[in-house]
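Colleague: With the sequence up front, the predicted model follows.
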Amino acid sequence: MPTSDLLGQNGEQVRRLDHDRYLTCLFTPAPRRAALFALYAFNIEVAKTREVVSQPLLGQIRLQWWRDAIGEIYDARPRRHEVLDELAPAVAAHQLSRSHFETVIEARERDLEDEPPAVLADLERYAADTAGPLLRLHLEVLGIRDGAAHEAAVKIGTAWALVGLMRAIPFHARQKRLYLPEDIVAAAGVERGLLFEMKPHEGLQRAVAQVADAAASRLAEARALRRGVPRAAVPALLSARLADGYLRRLRRADHNVFAALVQEPPPLRQADLVRGAVLGRY
């Protein structure tokens, strides 16, 4: 039987386009995976908005479509869409919080702006709002609605998004876009001309190192909460281990985001996830 038949359309989309999160979903009991695949397929749809529209107004229209679609799920009249067809029953079955979906959509509106964040705190806020709510929804699918696990989820989500943004610098550079904070860019001596010509340089590496340090700090803060996090929450938080792997590769490459080492996933990431799940350690 083809993989797509086993996973369903949403699962196949997440497997192809968000493979790291797909791997973490596999540690959730099988009956709940369809809900997670729908959740992360929703994220793919809103996250790609900037890349699929030709002007900001069209992006705003697309995000408003998703905002309305989420609202209609909670009004018990969901519209037809391959993602919504599975997301709507997931919302009902697991009583997923509407505010988390709305936070993600609102955060994605910032992608339509060309100005980089002013300071690191602004970048961390964007990272927290794009990835944190997804992990909180993941926890809700597992039946965990509050407590230290949710606090850890926001910190891990922030770290995960920061790492992803650093690895995506070459992709954004081709579009003349920059997510590095302006204050770090100035202090580190990032040369935008070189960056947009896809050329590594020491200023860029210094800037990336600062953001990577911030990501590592958020992971450390999340792990300081371990005593209050139930073991049942660990599958939702395993992306912390993946973030560690990418941070190690960044350090080995001296924070050169153009290095193949940085762009390739860690070869033993699946084994590391298994180890984390068995030990109950994110």
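Modeller: Ah, there it is. Numbers count the residues shown, from 1 in each chain.
Colleague: drop to CA atoms for contacts and neighbour counts, all remaining ones
Modeller: Fine.
Colleague: roughly how far apart are residue 121 and residue 128?
Modeller: Residue 121 sits 10 Å away from residue 128, going by C-alpha to C-alpha, to the nearest Å.
Colleague: Which of those two has more residues huddled nearby?
Modeller: residue 128 (25 against 12; other C-alpha atoms under 10 Å).
Colleague: Point out the other helices and strands that the strand or helix carrying the more buried one packs with.
Modeller: Secondary structure assignment for residue 128, by DSSP states H and E: helix 120-141. Secondary-structure packing of helix 120-141 (3 or more C-alpha pairs under 8 Å, 6 or more residues apart in numbering; DSSP states H and E): helix 30-47, helix 84-94, helix 98-108, helix 148-167, helix 234-237.
Colleague: mind running it again at 10 Å?
Modeller: Using 3 or more C-alpha pairs under 10 Å, 6 or more residues apart in numbering; DSSP states H and E as the contact test, the elements touching helix 120-141 are helix 30-47, helix 84-94, helix 98-108, helix 148-167, helix 182-188, helix 202-223, helix 234-237.
Colleague: Can I get the ones you listed in JSON lines including mean neighbour count?
Modeller: JSON lines is the format used below for the helices and strands packed on helix 120-141 (neighbours: other C-alpha atoms under 10 Å):
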{"stretch": "helix 30-47", "mean neighbour count": "21"}
{"stretch": "helix 84-94", "mean neighbour count": "19"}
{"stretch": "helix 98-108", "mean neighbour count": "19"}
{"stretch": "helix 148-167", "mean neighbour count": "25"}
{"stretch": "helix 182-188", "mean neighbour count": "16"}
{"stretch": "helix 202-223", "mean neighbour count": "20"}
{"stretch": "helix 234-237", "mean neighbour count": "26"}
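Colleague: how about a markdown table for those, with distance to residue 194 added?
Modeller: Shown next, in a markdown table, are those (distance: least, C-alpha to C-alpha, whole Å):
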| stretch | distance to residue 194 |
| --- | --- |
| helix 30-47 | 27 |
| helix 84-94 | 42 |
| helix 98-108 | 27 |
| helix 148-167 | 16 |
| helix 182-188 | 13 |
| helix 202-223 | 9 |
| helix 234-237 | 37 |
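Colleague: For the helix holding residue 128, buried residues please.
Modeller: Across helix 120-141, burial judged by 16 or more other C-alpha atoms under 10 Å covers 120, 123-124, 126-141.
Colleague: Alongside the first one, take a look at this:
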Amino acid sequence: MFLICRNFDYENFLCTLLLPNDIRTSAFAIRAFNIETARVQDSVSDPRIGQMRLKFWEETIDNIYNGHVPKQPVASELYRAIKRHTLSKRHLKRLILARSNHFSTSFLSLDEMESYAEESTSPVYYMLLEALGIKNIHADHAASHLGKAQGLTNMVRSVPHCAERRLAPPLPQDVMMEKGVSQEEIIRGSRSDNTRDVIFTVAARASQHLEKARSIKTNLPEPAFRIFLPGLPVGQYLEKLRLLHFDVFDAKLQRRNSLLPLALYWNRFRMKF
């Protein structure tokens, strides 16, 4: 679990290291499961094969809750996490269903993109709150907004990767049509003002949700702050993108922030995200 998270989700890996000892292993299991379902789309060229792999995970979750654990490392660790913290099955199923329903990276509208961002990201935070035993409507509200912010930001960050593989960018068609930008332009790495306007529109929505999540912090129980630490790298990326005038293809955005571990530690101490 440790290696999967470090190799494929480095920022969340760093955040997970700063969680309390009694839930850290379970958090890695939850993150690893999310990575496994998220990577299905990138690892297959045939959508039918991808759906079969997602079906495997759906059946695996059913089997785990029935006490039958497949001999698969992520499934085994997830089983222990579920038993230790009584995690809700519905959150795991939502992660799978989100990927199954949107196997194409194309979204008709920004609202549809936002909905996918929440369905594919917020359940992770709900389960981490469950693992900590936090039942708080404000924490759930913050988790929903942070999930939307992080999900939207992740899709913006994936645009250069999609262009490199000549895949349709995960951007809303309504916004692209409004700004007069085609998918082919994005795939070619267009850095035009119109392309930047598309990126700005999505990034602005992500920023709104991040600020909303942060505005709830005064109502959050103290342990919840560690769970929401991923809001820091999300905010850092969005700010860097703004300073680069929303040029998503700028190489500076691809560089790893060597000071992030220190910033995360300092923010955990200050109870900020």
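Modeller: Sure thing, it's come through. Predicted model, so just to flag it, every value in this text is computed and none were measured.
Colleague: circling back: among the helices and strands packed on helix 120-141 of the first structure, which is nearest residue 248 of the first structure?
Modeller: helix 202-223 (9.8 Å; C-alpha to C-alpha).
Colleague: State the span of the second structure onto which the closest one is aligned.
Modeller: Under TM-score structural alignment, the match for helix 202-223 of the first structure in the second structure covers residues 193-214.
Colleague: how far is that stretch from where the chain is centred?
Modeller: 16 Å (C-alpha atoms, centre = their mean, to the nearest Å).
Colleague: That stretch against the first structure, how far on average?
Modeller: Stretch 193-214 of the second structure, aligned to the first structure and superposed, deviates on average by 0.8 Å (mean C-alpha distance after the TM-score superposition for the first structure).
Colleague: For residue 70 of the first structure, which of the helices and strands packed on helix 120-141 of the first structure is the nearest?
Modeller: Short answer: helix 98-108, nearest of these by C-alpha to C-alpha, at 7.4 Å.
Colleague: Please name the nearest non-neighbouring residue to the residue nearest the centre of the first structure.
Modeller: Per C-alpha atoms, centre = their mean, the C-alpha nearest to the average position across the first structure is that of residue 131, at 4.3 Å. Spatial nearest neighbour of residue 131 of the first structure, chain neighbours left out: residue 157 (4.6 Å); criterion: C-alpha to C-alpha, 6 or more residues apart in numbering.
Colleague: what does residue 79 of the first structure give?
Modeller: Per C-alpha to C-alpha, 6+ apart, closest to residue 79 of the first structure is residue 69, 6.6 Å.
Colleague: Neighbours of the counterpart of the one you found in the second structure, how many?
Modeller: Per TM-score structural alignment, the equivalent position to residue 69 of the first structure in the second structure is residue 60. Residues near residue 60 of the second structure, counting by other C-alpha under 10 Å, number 18.
Colleague: who touches residue 60 of the second structure in this structure?
Modeller: Residues near residue 60 of the second structure by C-alpha atoms under 10 Å, 6 or more residues apart in numbering: 54, 66, 68-70, 72, 75, 79.
Colleague: Serialize those residues to JSON lines and add fields for secondary structure and distance to residue 213 of the second structure.
Modeller: Converted to JSON lines, the contacts of residue 60 of the second structure look like this (DSSP: H, G, I helix; E, B strand; the rest coil; distance: C-alpha to C-alpha, whole Å):
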{"residue": "54", "secondary structure": "helix", "distance to residue 213 of the second structure": "30"}
{"residue": "66", "secondary structure": "coil", "distance to residue 213 of the second structure": "36"}
{"residue": "68", "secondary structure": "coil", "distance to residue 213 of the second structure": "38"}
{"residue": "69", "secondary structure": "coil", "distance to residue 213 of the second structure": "36"}
{"residue": "70", "secondary structure": "coil", "distance to residue 213 of the second structure": "37"}
{"residue": "72", "secondary structure": "coil", "distance to residue 213 of the second structure": "35"}
{"residue": "75", "secondary structure": "helix", "distance to residue 213 of the second structure": "31"}
{"residue": "79", "secondary structure": "helix", "distance to residue 213 of the second structure": "30"}
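Colleague: counterpart of residue 180 of the second structure in the first structure?
Modeller: In the first structure, residue 180 of the second structure lands on residue 189 (TM-score structural alignment).
Colleague: Apart from its neighbours in sequence, what residue is nearest that match?
Modeller: Residue 189 of the first structure sits nearest to residue 203 (C-alpha to C-alpha, 6+ apart), 4.6 Å away.
Colleague: and if you look at residue 187 of the second structure?
Modeller: Nearest non-adjacent residue to residue 187 of the second structure (C-alpha to C-alpha, 6+ apart): residue 163, at 4.2 Å.
Colleague: cool, residue 180 of the first structure as well?
Modeller: residue 116 (6.4 Å).
Colleague: What distance do you get for that neighbour to residue 41 of the first structure?
Modeller: Counting by C-alpha to C-alpha - residue 116 of the first structure and residue 41 of the first structure are separated by 27 Å.
Colleague: do the same with residue 141 of the first structure
Modeller: In terms of C-alpha to C-alpha, residue 141 of the first structure sits 15 Å off from residue 41 of the first structure.
Colleague: again with residue 101 of the first structure
Modeller: Taking C-alpha to C-alpha, one finds residue 101 of the first structure at 12 Å from residue 41 of the first structure.
Colleague: Check residue 117 of the first structure too.
Modeller: Counting by C-alpha to C-alpha, the gap from residue 117 of the first structure to residue 41 of the first structure is 27 Å.
Colleague: same thing with residue 148 of the first structure?
Modeller: 26 Å.
Colleague: try residue 243 of the first structure
Modeller: Counting by C-alpha to C-alpha - residue 243 of the first structure and residue 41 of the first structure are separated by 20 Å.
Colleague: Over in the second structure, tell me which residue corresponds to residue 254 of the first structure.
Modeller: Using TM-score structural alignment, residue 254 of the first structure pairs with residue 245 in the second structure.
Colleague: Oops, could you answer that again for residue 167 of the first structure instead?
Modeller: Checking TM-score structural alignment: residue 167 of the first structure goes with residue 157.
Colleague: Now do the contacts for its match.
Modeller: Contacts of residue 157 of the second structure (C-alpha under 10 Å, 6+ apart): 151, 170, 199, 237-238, 241, 248-249, 253-254.
Colleague: which of the residues you listed sit farthest apart?
Modeller: Taking C-alpha to C-alpha, no two of those sit farther apart than 151 and 249, at 18.6 Å.
Colleague: correct me, but residue 264 of the first structure touches residue 246?
Modeller: Yes - using C-alpha atoms under 10 Å, residue 264 of the first structure is in contact with residue 246, at 8.8 Å.
Colleague: Which one of these two is surrounded by more residues?
Modeller: Each of residue 264 of the first structure and residue 246 has its neighbours counted (other C-alpha under 10 Å); residue 246 has more, 23 against 11.
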